[in-house]
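[1] here are the coordinates; sequence isn't available:
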């Protein structure tokens, strides 16, 4: 049985959406990234900081960021 991936607020996650996620380390905060892949229990996002190119986060660890009209 396959479940529909949902963000922390219950909205369906899709490739190409922009999401906010919590960063790690001493400079904890929020960062924005684009979903590039949906895995069985996590998503992979494209990041543009540090040496990382991609990060994985659990579905409940991200929140969709809507574009303003």
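    In hand now; what should we look at? For clarity, every value in this text was computed on a predicted model and none was experimentally measured.
[2] Please count neighbours and contacts with C-alpha atoms only from this point.
    Fine.
[3] For stretch 22-42, what is the spacing between the initial and final residues?
    Stretch 22-42 stretches 14 Å from its first residue to its last (CA to CA, to the nearest Å).
[4] quick one, longest strand in the chain?
    Under DSSP state E, the strand in the chain containing the largest number of residues is strand 30-38.
[5] Check which residues of that strand are buried.
    The neighbour-count check on strand 30-38 (16 or more other CA atoms under 10 Å) flags 32, 33, 34, 35, 36, 38 as buried.
[6] alright, now check it against this:
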């Protein structure tokens, strides 16, 4: 497996964290609206969870494998 560029991974992490934060704010605004579309709210929450999983996966790629 080829060595991945940590700078590219870090840049992806920054973008995903910004998107995750933005989704969090959008979810809060939508949840505060009494006439909010529940389906849209669920989709935003699912997308936020997928982004969180992507962030976790990228963070684990930055940690070097250690031979035990």
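    Happy to help now that I have it. In this text the structure is predicted, and so the values were computed from the model without any measurement.
[7] Give me the TM-score for these two chains.
    Remark: TM-score between the superposed chains equals 0.20 [TM-score structural alignment, normalised by the length of structure 2]; 33 aligned residues with a CA RMSD of 4.9 Å.
[8] and residue 23 of structure 2, helix, strand or coil?
    Secondary structure for residue 23 of structure 2, judged by DSSP: H, G, I helix; E, B strand; the rest coil, is helix.
[9] Could you report the neighbour count for the closest residue in space to it that isn't next to it in sequence?
    Distance criterion CA to CA, 6 or more residues apart in numbering; nearest residue to residue 23 of structure 2, sequence neighbours excluded, is residue 48 at 6.3 Å. Look at residue 48 of structure 2: counted by other CA atoms under 10 Å, it has 20 neighbours.
[10] counting contacts, what elements does the helix or strand hosting residue 48 of structure 2 pack onto?
    In the assignment (DSSP states H and E), residue 48 of structure 2 maps to helix 38-62. Counting contacts by 3 or more CA pairs under 8 Å, 6 or more residues apart in numbering; DSSP states H and E, helix 38-62 of structure 2 is packed against helix 6-32.
[11] so after the helix or strand hosting residue 57 of structure 1, what's the next helix or strand?
    Under the criterion of DSSP H and E, residue 57 of structure 1 resides in strand 54-58. Scanning forward in sequence from strand 54-58 of structure 1 by DSSP H and E, the next helix or strand is strand 62-64.
[12] The residue nearest to residue 23 of structure 2: what's it in contact with?
    If you count contacts by CA atoms under 8 Å, 6 or more residues apart in numbering, residue 48 of structure 2 has them with 20, 23, 24.
[13] possible to save those as CSV with distance to residue 42 of structure 2?
    Shown next, in CSV, are those (distance: CA to CA, whole Å):
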residue, distance to residue 42 of structure 2
20, 15
23, 12
24, 12
